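Trainee: the amino acid sequence is not available; the structure is as follows:
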């Protein structure tokens, strides 16, 4: 299964690279025009000279094959807009995005497990109704609205947290943890509701299974029943969804980074798209695809490990 998925992943990466390369190359304008327009404009001869320097006047298939030949060796090229190595540029932003996404994942997973299983074990009670209503409210509010409300409350209103992630030169978000709080809350609120609802449904179904009823009738302590039978059965259906959200968080979160001015990969993607900076756009797209494919493969493996069919006896 793993070998089949790996071969399929290589195909996915190839297709994504072709589509992204074609989209960035066929879009109106190019990197030479965008770069010179930021410098106050230029003559047609200057634009053509820069296009030749960047290799943009070569046929599209030739440019793609040249990029692919370097990419398979780990060379992602040079940014058209900044003249820097793409790998170094992405590495700087990726550290910030991974920090933001990692903190969000560290908050999301235990909180979703706690609320989902707690709600499922107390189905139709007051705490379950409160958690369910809160989940429905969160899932119906767009992410940018949640972020804006958090800014109005905790930044503008109370003044407890910064509204934007402004960092000094050479400063990391880890040096100022306060700039992570509002983006993390925005991300977790957007991802939490669906996971809680799915875990609750899995817990309710598992709690009414024959194996759980037999265990309780046999006098097995409730804590062991939850850990041995209910928890694995509740987790299995939610693993693919959780993997999707984790890949979303670790791959760079456009809305949160744009809303709070966070210097991450998603913000770099927006800037590169506006500048028609194909090497940067390709690098970000491939990295995000790799993260998604890897986490989906891991989700399949974990689903097999936690499959409760492997032991249903008391």
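Mentor: Thanks, I have the structure now. Values in this document were obtained by computation on a predicted structure and should not be read as measured data.

Trainee: all contacts plus neighbour counts: C-alpha atoms, from now on.
Mentor: OK.

Trainee: list the contacts of the strand or helix carrying residue 242.
Mentor: Taking DSSP states H and E as the definition, one finds residue 242 inside helix 231-250. For helix 231-250, the surrounding residues in contact (C-alpha atoms under 8 Å, 6 or more residues apart in numbering) are 97-98, 100-102, 104-105, 109, 117, 187, 191, 195, 198-203, 205-206, 288, 291-292, 295-296, 299-300, 302-303, 306-308.

Trainee: repeat the analysis, applying 6 Å as the threshold.
Mentor: 98, 101, 199, 202-203, 206, 291-292, 295, 299, 303, 306, 308 (C-alpha atoms under 6 Å, 6 or more residues apart in numbering).

Trainee: next SSE after it?
Mentor: helix 254-260.

Trainee: okay, now residue 61: neighbour count?
Mentor: If you count neighbours by other C-alpha atoms under 10 Å, residue 61 ends up with 12.

Trainee: before we move on, what about the one 4 residues further on?
Mentor: The tally of other residues near residue 65 (other C-alpha under 10 Å) stands at 12.

Trainee: starting at the chain centroid, how far to the helix holding residue 242?
Mentor: 13 Å (C-alpha atoms, centre = their mean, to the nearest Å).

Trainee: go on, stretch 183-193?
Mentor: For stretch 183-193 - counting by C-alpha atoms, centre = their mean - the centre lies 12 Å from the chain centre.

Trainee: name the SS class of the nearest residue to residue 60 once chain neighbours are set aside, please.
Mentor: What sits nearest to residue 60 in space, not counting adjacent residues and going by C-alpha to C-alpha, 6 or more residues apart in numbering, is residue 25, at 7.6 Å. The three-state label given to residue 25 by DSSP: H, G, I helix; E, B strand; the rest coil is helix.

Trainee: this is the comparison structure:
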């Protein structure tokens, strides 16, 4: 694996909101493209192949919920079949990107896109770590949230194969669980810890700690996910890690608690430049929350140089 300008990015859009709370995220890849992401990467010196977008998959209203004999709603996540179809297609397309020797850059779409990226990377590399740069941890379990059975908030739980997760997602890759808890680091979250059953002993670096020392946070995350043997890793970036008062656009915004754009850049630079990086997701930008496209253009302006930068190994 190589770093910086020696890396060849393979850009793949997955325009889906099927796992989300509502429509909008299916427009995210097109908005990032319209903001000039691919051209900005090339202009910043990155080597890029654009693989285009997967078919659009828009959120659809839930049907009648399943209920037990007493009338209580059963913990069945919304639209499992539709979400699984999207993720299988993304996994197979990403396998092709990796087989071509490219580093995937996945434009979403929802947080569940971390699942096919990890699945494809595990198939290619045998084992991977994950730095989860997100305003939350996506560890919710279906049984705990029958009132809000949204798979977008359950992606990491499925990567880890936690109890009650659904086979169609947890079994998406060549092994189960796809990810070990000791190869995972949560970075930048502002919500309360979602590991309510104490099942996930992964390192956690909250937003306040990242803001205080971005370089130190990145170093801790790298040490956690690469391990002693130099394990490849992927980075998941949800734009809801940012303070939505300063940069609107996240599908589920955080007000006054997220990172600034400068801090996000500072913590991503050493992660993206590391030669063990095996892929990146950039997800959860909802253009309905950014109608003039200003936030998308600001994201592109600051992230393209980060993705193109070179750091000596």
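Mentor: It's in. All values derive from a computational prediction rather than experimental measurement.

Trainee: TM-score of the superposed pair?
Mentor: Overlay of the two chains. TM-score (TM-score structural alignment, normalised by the length of the second structure): 0.27; 142 aligned residues with a C-alpha RMSD of 6.5 Å.

Trainee: that older thread, sort out for me which of the contacts of helix 231-250 of the first structure are in helices.
Mentor: With DSSP state H as the criterion, helices contain 98, 101, 199, 202-203, 206, 291-292, 295, 299, 303 from among the contacts of helix 231-250 of the first structure.

Trainee: tell me the one of these nearest residue 180 of the first structure?
Mentor: Residue 180 of the first structure has its nearest neighbour among these in residue 101, at 9.9 Å by C-alpha to C-alpha.

Trainee: just give the number of residues close to the closest one.
Mentor: Residue 101 of the first structure: 25 surrounding residues under other C-alpha under 10 Å.

Trainee: which parts of the first structure are helices?
Mentor: Along the first structure, the stretches classed as helices by DSSP H are 2-26, 31-37, 44-54, 60-71, 86-121, 126-140, 143-150, 178-207, 210-217, 222-225, 231-250, 254-260, 265-274, 278-305.

Trainee: with the stretch 201-313 of the second structure instead?
Mentor: All helices of the stretch 201-313 of the second structure, identified by DSSP state H, counting those that start in this stretch, fall at 207-212, 214-226, 261-273, 294-308.

Trainee: turn those helices into CSV, columns for mean neighbour count and distance to residue 123 of the second structure.
Mentor: Shown next, in CSV, are the helices of the stretch 201-313 of the second structure (neighbours: other C-alpha atoms under 10 Å; distance: least, C-alpha to C-alpha, whole Å):
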stretch, mean neighbour count, distance to residue 123 of the second structure
helix 207-212, 18, 31
helix 214-226, 20, 17
helix 261-273, 20, 21
helix 294-308, 20, 24
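
Trainee: ok, which of those helices comes nearest residue 235 of the second structure?
Mentor: Within the helices of the stretch 201-313 of the second structure, the stretch nearest residue 235 of the second structure is helix 261-273; the backing value is 7.7 Å (C-alpha to C-alpha).

Trainee: which element is residue 107 of the second structure on?
Mentor: Using DSSP H and E, the element containing residue 107 of the second structure is strand 103-108.

Trainee: so what does that strand touch, helix or strand wise?
Mentor: With contacts taken as 3 or more C-alpha pairs under 6 Å, 6 or more residues apart in numbering; DSSP states H and E, strand 103-108 of the second structure sits against strand 8-14, helix 28-34, strand 277-283.

Trainee: rewinding a little: which of the ones in helices among the contacts of helix 231-250 of the first structure sits closest to residue 71 of the first structure?
Mentor: residue 291 (16.9 Å).

Trainee: ok, now which ones touch the closest one?
Mentor: Contacts for residue 291 of the first structure (C-alpha under 6 Å, 6+ apart) come out as residue 247.

Trainee: what's the distance between it and residue 182 of the first structure?
Mentor: To residue 182 of the first structure, residue 291 of the first structure is 24 Å away according to C-alpha to C-alpha, to the nearest Å.

Trainee: residue 287 of the first structure now?
Mentor: Separation of residue 287 of the first structure from residue 182 of the first structure (C-alpha to C-alpha): 25 Å.

Trainee: between these two, which is the more surrounded one?
Mentor: The residue with more neighbours, out of residue 287 of the first structure and residue 182, is residue 182; 24 against 17, by other C-alpha under 10 Å.

Trainee: any idea how many residues pack against the residue lying closest to the more buried one once chain neighbours are set aside?
Mentor: Excluding the flanking residues, the one nearest residue 182 of the first structure by C-alpha to C-alpha, 6+ apart is residue 150, at 6.7 Å. When neighbours are counted by other C-alpha under 10 Å, residue 150 of the first structure registers 19.

Trainee: with residue 21 of the first structure instead?
Mentor: 20.

Trainee: relative to residue 125 of the second structure, how far out is the nearest residue to residue 37 of the second structure once chain neighbours are set aside?
Mentor: Setting aside the residues directly before and after it, residue 37 of the second structure is nearest to residue 300 in space (C-alpha to C-alpha, 6+ apart), at 5.5 Å. Separation of residue 300 of the second structure from residue 125 of the second structure (C-alpha to C-alpha): 29 Å.

Trainee: also residue 43 of the second structure?
Mentor: With distances taken as C-alpha to C-alpha, residue 43 of the second structure is found 30 Å from residue 125 of the second structure.

Trainee: go on, residue 87 of the second structure?
Mentor: In this view, residue 87 of the second structure and residue 125 of the second structure are 19 Å apart by C-alpha to C-alpha.

Trainee: neighbour count winner among those two?
Mentor: For residue 87 of the second structure versus residue 125, neighbours defined as other C-alpha under 10 Å are more numerous around residue 87 (24 against 13).

Trainee: check which helix or strand covers that one.
Mentor: Going by DSSP H and E, residue 87 of the second structure is part of helix 80-99.

Trainee: which elements pack onto that helix?
Mentor: So helix 80-99 of the second structure, by 3+ C-alpha pairs under 6 Å, 6+ apart, packs with helix 114-125.

Trainee: quick revisit: wait, which of the helices of the stretch 201-313 of the second structure is closest to residue 283 of the second structure?
Mentor: Once those are compared by C-alpha to C-alpha, helix 294-308 is nearest, at 11.6 Å.
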